[in-house]
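K.L.:
Pasted the sequence and its predicted model underneath.
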Amino acid sequence: MACIICMLFACITSKGQTQEIDLSGEWGFQTDFMDFRRGSLDVRYMHRLQETITLPGITDDYQIGYKSPYRHLDRLTRLYEYMGPAWYQREIAIPKEWKGKRIFLYFERTHWLSSVYVGKQEISKIDYVSVPHNHELTEFVKPGKTEQITFCIDNRYQYDTHKWDHAHSEFTQINWNGVLGEIKLVAVDPVYIDDMQIYPNIADNSVKVKMQINNCTRKPFDGTLSFHITGTDYDQATDVPVSGNDTVEVIEQTIRLGKKITLWDEFQPNLYKMECKLKTTAAGQNFEYAKEATFGMREVTASKDHILINGHPVHLRGTVENAVFPQTGYAPVDDASWERILNILKEYGMNHMRFHSWCPPAAAFRAADKLGVYLEVELPMWGKDAEPDEKRYDFFRREQKAILKEYGNHPSFVLYCNGNEITGNFDFIEELTHTGRELDSRHLFSGSTARKRVNSDQFYITHQTNKGHMAIYEGRPYTDWDKNKELGIDVPVISHESGQRCVYPNYKEIEYYTGPVRARNFEVFRELLDKNHMLDQADDFFKASGALTVIEYKDVIEAQLRTDLAGGFQLLSINDFTGQGYAPVGILDPFWNSKGLVTPEKFRESCSPTVPLLRFEKRAFYVDEPFQAKAEVYNFGPAVLKNAKLKWFVTDMSGRTLASGKLKTQTIQNYGVFPVGEFGFDFSKVTGPQRLKVHFTINDKLSNDWDIWVYPHQQELMRSTGDVLYTTVYDDKAKQYLEQGKKVVLCPMPNRVKGRKSTFHNHFWNPIMFKWPPMTIGCLIHNTQPVFADFITDNHTDWQWWDILENAKVIEMANAPQELRPFIQVIDSYDNNEKLGIGFEAKVKNGQLLVLAVDTKKNIDKRPATRQLLKSIDSYVKSDKFNPQIQVDESFINSFLIK
């Protein structure tokens, strides 16, 4: 039998007259998935618990629960699933010196319902998800006596809430059972500070302290509140007399801080610590209590279009944090982990994080305070959670108040929203939003992301306003566009879940999963790829699709930056999302490690406080067309750019400068997007097809660049000869050429090809959750093959491929020979992994066949990239290098053609 006794001499700590006992370590333990033990703690159930477990920790750490044999496709697989009551027990000697004190059992983070028993009596239960559980034991334990403390953690759903919210879901952090962070007994004097909230006023450099003092003596008290505020080069102490007769006294005190005070924001996250000592006397006894809080001199308000921090507009460049922590299965509660995550966020030029349908632990707020990151937190609310259900409503009401009380002092806590994409009774959503505004003016409040507005909204996160669709999911083959016409409503608008373009999975990540979950879905996807004889291409698929996603995200973010009426954007997300179908949409993996697709430095060129921007009308040109650009500067940095030197220049693939110039030296204001001039150049120095890079710099320090493609006019195209036949149909003439050992280039019209729609973009979010066609993830271009000798391309698609892919058809090639690989190979969704192509070559009969499923007629004179590809193909097939080796039966050709 387990008999766990807390040794007091090893773990008592004191602060003033407050004492604590650290209860981390070994506890008695027993599962109870049938819930037999609860409510039956009579003599039959007073035996010691049979197992042991170490806290802080979760059951998964000890392989407790049902050993899962499954390989879930739509999420990671939890190795050991446990959902139900679990019991923890310890015998604790209560110090005799604690007589007369108030005694609490504190759990920093648990999941979901905690119930505490002393002996066989249940004395407290708490069901918060977002904040610590603090159980009062005072009336049920006797100082000087050893007490048997038992508590139950029940991680079943306590209310009928959405099963996808990220606070307690198998799809993101697992639905864990246990206790994290601090576990302790706390003893305080009977007159103590229950709550202390600090409200900065930057107009007069003061703070208002709102405080609740609990008086458990049932006698009048009087005494002194001593406030000690410290910061960098700052130290001030203030004493205030205090007295009261009631069991609860609410105190408000304004403290002037003086002129030397500094403000908090993303650029200067200046923090102050307030220590408050309460010394009181009641009924002839002296009591003492100390409480401290960190705060920043920060005020958040809103204009019509922007969130204002300390009176100036900010533009939120953010990501959505979805509680994805596969290494542990739960959100970390230590500062170092959150500092790592938020430092990475800032390395990629971002200043904002939204917590999607959950609220993080205190460590996240502390790290954001320190690093200057603006946070938006939410209740564990999603979807139909607003439909009528008074028990659920009451839970959300309590949860909201608890979040504001627990985390309200943190300057990083800028925005609050009730939850994600809510439907149902919006009178209840308005009630919550209005209540939040009344309770705490230090944050801005919103009813729901991406759904119906309520009257109390102070900002709005959405993909749709009453003026149109304003979220941005993909880029365009030009940059002269924004979303301003969809904006200019009554509150700031933040673009909801931007981006969301898939990257093919990196199967090398499988070995990274060493915690409570495994990427068994990756194993299934990899096996399917192997079954379809393309496992050797897995890494190429990952890198090619990833390169396209990076290209898309650059364009998505720059469009957001050009939209000067926007309050900001939230990517979904910069790191991969492991649930709801598995969405590998990030440039970082689920562990916040780089995928090697783009460096932070390169990403920051188009995502940072100050970004050079260009507007131009297309990316592919003929040599006799001019290039014209309008230059802008996105500057939400802390300073005006005085006498900014603005330069542009154009380089070819060798790095040689072909054209350059300067815009007018000028002062560029901050907190906005500012036109700074126009420039243009011609391509007279360009010989042959070229990929050029257009650069725009500010003061030779900030730089951004864009690729464009320049092509000569190709007049002689698709001309048949006696040896080479160009055709759009596979007819008798084509067959005759092949019989005679000649060459055929078959360019069937896309509407005459069976198969899938062709698109430039990678699939949205993930193909398991969203089954809309064409279910493809970019293209792998076999660019080293001679067919591309006269067509400049990497092994992935870039903007020069736009008009080619948007006027093509994807051929399904499962029935082609295993060894046949198309030179334009479309990457199928990872849950299907079929071989797909737009262009391939093969031996048919006695001849050589090249198939290109691209429309070669529609507006062809306005499609320079397509014409150049056709020129490259023409040169190739009319050369000795065109000699395909893989034999294909004519039946395969007929299988994808519509007669």
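P.N.:
Sure, I can see it.

K.L.:
going forward, measure contacts and count neighbours with C-alpha atoms only.
P.N.:
Fine.

K.L.:
Asp389: how many residues sit nearby?
P.N.:
As a burial measure, Asp389 scores 13 neighbours (other C-alpha atoms under 10 Å).

K.L.:
let me fix that: Glu431
P.N.:
Using other C-alpha under 10 Å, Glu431 has 15 neighbouring residues.

K.L.:
If you count neighbours, what's buried in the helix or strand hosting it?
P.N.:
Element membership for Glu431, per DSSP states H and E: helix 426-439. Buried residues in helix 426-439, counting neighbours by 16 or more other C-alpha atoms under 10 Å, are found at 426, 428-430, 432-437.

K.L.:
Give the other helices and strands that it contacts.
P.N.:
Counting contacts by 3 or more C-alpha pairs under 8 Å, 6 or more residues apart in numbering; DSSP states H and E, helix 426-439 is packed against helix 390-407, strand 444-446.

K.L.:
10 Å instead, please
P.N.:
Packing partners of helix 426-439 (3 or more C-alpha pairs under 10 Å, 6 or more residues apart in numbering; DSSP states H and E): helix 390-407, strand 413-417, strand 444-446.

K.L.:
so that helix versus strand 413-417, what angle?
P.N.:
Counting by axes from the mean of the first three to the mean of the last three C-alpha atoms, to 10 degrees, helix 426-439 lies at 160 degrees to strand 413-417.

K.L.:
dropping in the other structure now:
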Amino acid sequence: MLLSKMDLSGIWKLSMDADKKGRPQTFDDTIELPGTTSHAQKGRRNEEKLAGSLTDAYKFEGYAWFEKEIEISAELINRTVFLYLERTRVTTVWLNGEELGSRNSLNAPHIYELTGKLSEGSMTLTIRVDNTDYPTKGGHMTSPDTQTNWNGITGAIELQFYGEARLEQLRTYPNVLERSVRITAKLIGETATHLRISAESFNGQRVHKPETAEFQLKGSAAETESIDIVYPLGAEARLWSEWTPELYCLKLELLDERGQEIDVTESVFGLREFKPAGDKFEINGHRTFLRGKHDGLIFPLTGYAPTSVEEWVRVLNISKSYGMNHYRFHTACPPEAAFVAADLLGIYMEPELPFWGTVTEPGEENHDQEEQDYLIQEGYEILKAFGNHPSFVMFSLGNELWGSRPKINSILKEYKEFDGRPLYTQGSNNHQWVPELLEHDDFFCGVRFSRERRFRGSYAMCDAPQGHVQVDPPGTLTDYDEAISPSRLQVADGGEGGTKSIQIQYGTEMKTVEAEGEGGDWVSPLPVVSHEIGQYATYPNFDEIDKYTGPLKAENFKIFRERLEKKGLGHLASAYFENSGRLAMECYKEELEAALRSRKLAGFQLLDLQDFSGQGTALVGALDAFMDSKGLITEQDWRSFCDEAVLLARFPSYNLAGGDTFRAAIELSWFRPEAPGMVEVDWTLSSGEKTIGEGNIAAEITASGDLFELGGIELKMPNISSMQKMDLKLRLSGTDVYKNYELWIYPADVQVDFSGVHLFETLTDEAKTILAQGGRVVLMPNLSALQNSIEGTYAADFWCFPMFRSISESMERKIPVGTHGLLIRNEHPALREFPSETHSTYAWWNVVMNSRSVILDGTPSEWEPIVQTIDNFERNHKLGLLFECRSGGGSLLVCTVDAAKAAESPDGRQFLYSVLNYAQSEAFKPSFEIGLDQLETMIR
């Protein structure tokens, strides 16, 4: 029985030993624990200013020595006692100078037995924490990109005192079919003869109390006895799931032969069955779709993961408000409090071993048996520490592993034999270009089965071909069903089998690995989860800098701001952030909808709902690193494409001409536990205040957990005289489920006529003569010959430019374009007949994808392009796609668009029509003047 706890939190003596010289003679400082040296601002201030991640203002690596005097009363001396350190690094403990051993788990509590070593009065407890020379690199458990390589002790620090009998290694195995729970444990001590079990449900609308049961123990004379019993909960037992996260508090009382209580143990469990079922997961017999969030334990105000349930409830509730029901922890395992909060809220958790590397076998090059043994043991520690939580439903061996498949498979097999409760996967996106399913996998997590069988919407340029969100004309027809389960298997490209070397993106660098065979010619019989989808970056929000009031400072943001200001563009910072962010959110919308349109997909793991602080600084979130909204999209609008019920419209294009027939198939992704029955969808298509069409679609759905076809919309577009934006609005009657799409319709008879303008590809002598005479010139350079320019691309930059520029250079592959969409002066008369938002919309797709933007660095800030491309925070080029000036005595309009290609689409024709009309109008009177010589150096 846990009779009592001695809380050791509070003030400890501190000595910091960066050189790891040994036990200090004196302690010259104090610190409040739990906490970290960085959070307490101990040690020398760090003068670094990192651009690729946040800067730890008090970074410390080495030995941190903590010492405290504890008072022991006489009644505690002979009790069983353990020192419990909830979360720390590599620890060594001394009691009154006697060394008690070391522990090195990064994920599980450090527990030391002090039984028989206590004496009455004051005793000196010394703990050394070392955050160097780990048996493994530690993934995101120790990375400066995430929670930092902190030093200290977080969470509970206590002495735990037990009675003469107790239960250890308690495990609970829920059985939904039989409405019971199997309980296994080790009974320590000889005095208990009976075990009484009771339970009471909580966290639901009604309380359920199963009947109390009493079991006779074997009564062996041995000190340790194994317990393995089944406790029935009854037919009215409550089930745990994302929809009804009802829990039971299990009470286990050890009784002596007189029926007297000698020990009580309490444990929380949930009655649930989470399993693969064909191409989906099932929870208690109901199909679910995983809407997952990547998590790297980023908490900028502390630099370490919280250990309070309240904070994790806050964080997980934010994710739930954005439609998430799943967390994948990248090379990390969160503290106990995270699992407790997930139990309460109904979040499906997937911790991961802290490993991002290659699994080798003895005799192979670079084999590290010590590291491998450590990692395997870490898995067991995670399972023992957190396996009873109903939210712990999945477990991964690491991130993007390479190496020995047989060894990886054997580790899976051993884990499943040890604890069969969670579902296991070999890792997240293992053997990225040549994946295989292993015998002991329960699900598959990756991004492709072959070069062509891709099931993600975006990829880094070094991993090209890229995804449909990045390169395909915008529409809503894409899904991944054919990629996941081809109607005709296609042989993957390259080679004739055997072993070959390939270059891959590996973490923040590149690596050459051995790829066996061709891969790609198999179909997974298990659920497929798409790995790290999204990664659409936004420009920094410099207003965020002041929020970093903890140990981590946004020196990277300050560096980016200084770079922008040096380019004379500091006044555009807010506009860059807001308009790049609007584009990123639209990219996420298509990415997530494509996943929901895929009947063969079991779920996705988003990277990320929040910004990622490191790896170059990847500002890829709808939320910032603090899990606060960036103001780019509301929770409700995000849930309109990421929730358990989502309306979807399939149509080929967002751009139509007058007289075209708009056709859309309306579908409903429904992953609520009960079938919706009869449903009605009200739809309207409107332009401003004018309704173009409206209607109602009714269908009866008698199942749940799938994508359902409801009906269609067919509507002929009106013949119009000017371009219009149209809003297609869908709403599921009687619910909060809705969807909005923006469409654009163009006059059908628009012609691109260059006859009324002086059009040139370069500033020829003739063009200069016209300008010298005060004339007007339109310059549309030949893009293939245009130097000093950046390629046009529509989608937001992937992850962050500095990281993938470096990787592409290392791999000798194409450098990413690295831009963040457009900043449009939509009030400018050049766009009078091409009405626009200030940010990129699908009306601009054909224009941008057939363009280059001229680098206008060094020109005055008052010269703002009509259409400017937003560059990334590393280059900060001033980029003009459409701009005007006075030069050489006349007026010049520069449009860096391939007119022939753009004119093939109604949207491209309309853009050219608007620009050319402007060039012939009296409104074409640019005020900014620049010399022809300077202009020619830029437009060359």
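P.N.:
Thanks, I have the structure now. Small disclaimer: the values here were computed from a predicted structure and weren't measured.

K.L.:
quick one on the thing from earlier: could the helices and strands packed on helix 426-439 of structure 1 go into a markdown table alongside distance to Ser14 of structure 1?
P.N.:
Formatted as a markdown table, these follow (distance: least, C-alpha to C-alpha, whole Å):
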| stretch | distance to Ser14 of structure 1 |
| --- | --- |
| helix 390-407 | 22 |
| strand 413-417 | 30 |
| strand 444-446 | 38 |
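
K.L.:
any chance of those in CSV, with mean neighbour count and distance to Arg615 of structure 1 too?
P.N.:
Shown next, in CSV, are these (neighbours: other C-alpha atoms under 10 Å; distance: least, C-alpha to C-alpha, whole Å):
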stretch, mean neighbour count, distance to Arg615 of structure 1
helix 390-407, 17, 42
strand 413-417, 24, 32
strand 444-446, 25, 33
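
K.L.:
Which of the ones you listed sits closest to Asn521 of structure 1?
P.N.:
When those are compared by C-alpha to C-alpha, strand 413-417 sits nearest Asn521 of structure 1, at 32.7 Å.

K.L.:
What range does the closest one cover in structure 2?
P.N.:
The alignment of strand 413-417 of structure 1 onto structure 2 (TM-score structural alignment) spans residues 392-396.

K.L.:
same question, stretch 167-177 of structure 1
P.N.:
Against structure 2, stretch 167-177 of structure 1 falls on residues 141-151 (TM-score structural alignment).

K.L.:
Pull the contacting residues for the residue nearest in space to the middle of structure 1.
P.N.:
By C-alpha atoms, centre = their mean, structure 1 has its centre lying nearest to Val320, at 2.9 Å. For Val320 of structure 1, the contacting residues are 352-356, 376, 496-498, 569-575, 577, by C-alpha atoms under 10 Å, 6 or more residues apart in numbering.

K.L.:
what helix or strand does it sit in?
P.N.:
Short version, using DSSP H and E: Val320 of structure 1 is in strand 316-321.

K.L.:
I'd like to check what contacts whichever helix or strand comes after that strand. Which residues are they?
P.N.:
Note on strand 316-321 of structure 1: by DSSP H and E, the next helix or strand toward the C-terminus is helix 335-347. Under the contact criterion C-alpha under 10 Å, 6+ apart, helix 335-347 of structure 1 has outside partners 266, 317-319, 331-332, 348-353, 361-368, 370-373, 574, 588, 591-594, 599-601, 603-604, 607-608.

K.L.:
out of the residues you listed, which are buried?
P.N.:
Those of these that meet the buried threshold are 266, 317-319, 331-332, 348-353, 361-368, 370-373, 574, 588, 591-592, 594, 600, 603-604, 607-608, by 16+ other C-alpha under 10 Å.

K.L.:
So which of those sit within strands?
P.N.:
In this view, these that belong to strands under DSSP state E are 317-319, 352-353.

K.L.:
now, which of the residues you listed sits nearest Ile12 of structure 1?
P.N.:
Met353 (37.9 Å).

K.L.:
so the closest one touches Pro360, yeah?
P.N.:
No - with contact defined as C-alpha atoms under 10 Å, Met353 of structure 1 does not reach Pro360; the gap is 11.0 Å.

K.L.:
Please say which position in structure 2 Ile251 of structure 1 maps to.
P.N.:
Ile251 of structure 1 maps onto Ile227 in structure 2, by TM-score structural alignment.

K.L.:
got a list of what that match touches?
P.N.:
So Ile227 of structure 2 contacts 167, 170, 183-187, 195, 217-218 (C-alpha under 10 Å, 6+ apart).

K.L.:
rerun that using 8 Å as the cut-off
P.N.:
183-187, 217 (C-alpha atoms under 8 Å, 6 or more residues apart in numbering).

K.L.:
now Asn96 of structure 2
P.N.:
Going by C-alpha under 8 Å, 6+ apart, Asn96 of structure 2 touches 123-126.

K.L.:
now, among the residues you listed, which is nearest to Met803 of structure 2?
P.N.:
Nearest to Met803 of structure 2 among these is Thr126, at 42.2 Å by C-alpha to C-alpha.

K.L.:
For that closest one, which non-adjacent residue is closest in space?
P.N.:
Nearest residue to Thr126 of structure 2, sequence neighbours excluded (C-alpha to C-alpha, 6 or more residues apart in numbering): Glu67, at 4.4 Å.

K.L.:
ok, so what distance separates the one you found from Trp12 of structure 2?
P.N.:
Here Glu67 of structure 2 is placed at a distance of 6 Å from Trp12 of structure 2 (C-alpha to C-alpha, to the nearest Å).

K.L.:
and if you look at Glu936 of structure 2?
P.N.:
Distance, Glu936 of structure 2 to Trp12 of structure 2, by C-alpha to C-alpha: 69 Å.

K.L.:
and what of Ala57 of structure 2?
P.N.:
The gap separating Ala57 of structure 2 from Trp12 of structure 2 is 22 Å, by C-alpha to C-alpha.
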